[in-house]
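Colleague: Predicted model and sequence below, questions to follow.
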Amino acid sequence: MTGGRTRPGPSNVRFDLIALVAVDDSGPDDAAEALLGPEHRALLALCRAETQSLAELAADADLPVGVVRVLLGDLLESGHVRVSRPVPPAQLPDEKILREVIDGLRAL
């Protein structure tokens, strides 16, 4: 499936388990998809139904996470999918601010 590769593509992209994967509608046409392997096409079919995390794809495709990372690297490089990386914890709002917002909403 991966041709002995353990890393996704030459760019060494690192996919987090919660990275969201979606089919890129502006990507290659159906003829290019027909040249892909069955596992690649299975991942595309899962993503076509709805945007999924890497962990969900691995579970639904019944493949190890490492294999899915390599296959997704191929699909990303070929333009078949796009990946949304999770928000780093440092960019999330402070819990204190969220509590103040909740308290303010309750006061209404």
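Modeller: Structure's in. What do you need?

Colleague: okay, CA-based contacts and neighbour counts for the rest of this
Modeller: Fine.

Colleague: residues touching the residue nearest the centre of the chain, list them.
Modeller: With distances taken as CA atoms, centre = their mean, V21 lies nearest the centre of the chain, 2.8 Å away. Contact partners of V21, counting by CA atoms under 8 Å, 6 or more residues apart in numbering, are 47, 51-54, 81-84.

Colleague: second one coming, line it up with the first:
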Amino acid sequence: MAVSGQEPWLDGDAGRLVRPYQVSGGRTRPAHPLDLLSLVKATGREAAPRHGPEHARILELCRRAPVPVAELAAHLRLPVAVAKVLVADLIDHGAVQTRHPGAAADPSDPIVLEALLDGLRQRL
């Protein structure tokens, strides 16, 4: 029986109805180099018709602000390797852009560390 308020891909008793390897089309490696901290930001372009609901969810999650790949995987409840493949699909389509967080700021910068601390406090 499907859990009310959730996607039809989830079942309360069985869990995920579509296995991770099916979501990624059996692919285990992304076409672009991504790591857990790679930030993903939507460009405003919609997913292609061939893309699944997970692709649309990634675009929804990173529409307002960049989201790390690790966080996308957690929201999707998928292994990080699968999330990377899906993000790479969206990069190829031009629907997202990625960057490594170190490319924009010095990790030892006190302003960056203070912003990180504030963000952690808000989530706890």
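Modeller: Cool, the structure landed. Fair warning: this is a prediction, and the values are worked out from it, not measured in the lab.

Colleague: sorry, back to before: narrow the contacts of V21 of structure 1 to just the buried residues.
Modeller: 47, 51-54, 81-83 (16 or more other CA atoms under 10 Å).

Colleague: Next step: the residues you listed restricted to strands.
Modeller: Cross-referencing the buried ones among the contacts of V21 of structure 1 against strands under DSSP state E gives 52-53, 81-83.

Colleague: any idea how far I111 of structure 2 is from G102 of structure 2?
Modeller: Separation of I111 of structure 2 from G102 of structure 2 (CA to CA, to the nearest Å) stands at 14 Å.

Colleague: where along structure 1 do the helices fall?
Modeller: For structure 1, applying DSSP state H gives helices covering 30-34, 38-49, 54-61, 65-77, 95-107.

Colleague: For R14 of structure 1, find the nearest of these.
Modeller: Nearest to R14 of structure 1, of all the helices of structure 1, is helix 65-77, at 7.9 Å by CA to CA.

Colleague: and for the closest one, what span of structure 2 is it aligned with?
Modeller: Aligned by TM-score structural alignment, helix 65-77 of structure 1 falls on residues 80-92 of structure 2.

Colleague: quick revisit: how about the residue nearest to the centre of structure 1, what's its match in structure 2?
Modeller: In structure 2, V21 of structure 1 lands on V40 (TM-score structural alignment).

Colleague: any idea how far P110 of structure 2 is from its match?
Modeller: 24 Å.

Colleague: pretty sure L43 of structure 1 is in contact with A61, am I right?
Modeller: Yes. Applying CA atoms under 8 Å, one finds L43 of structure 1 in contact with A61, separated by 7.0 Å.
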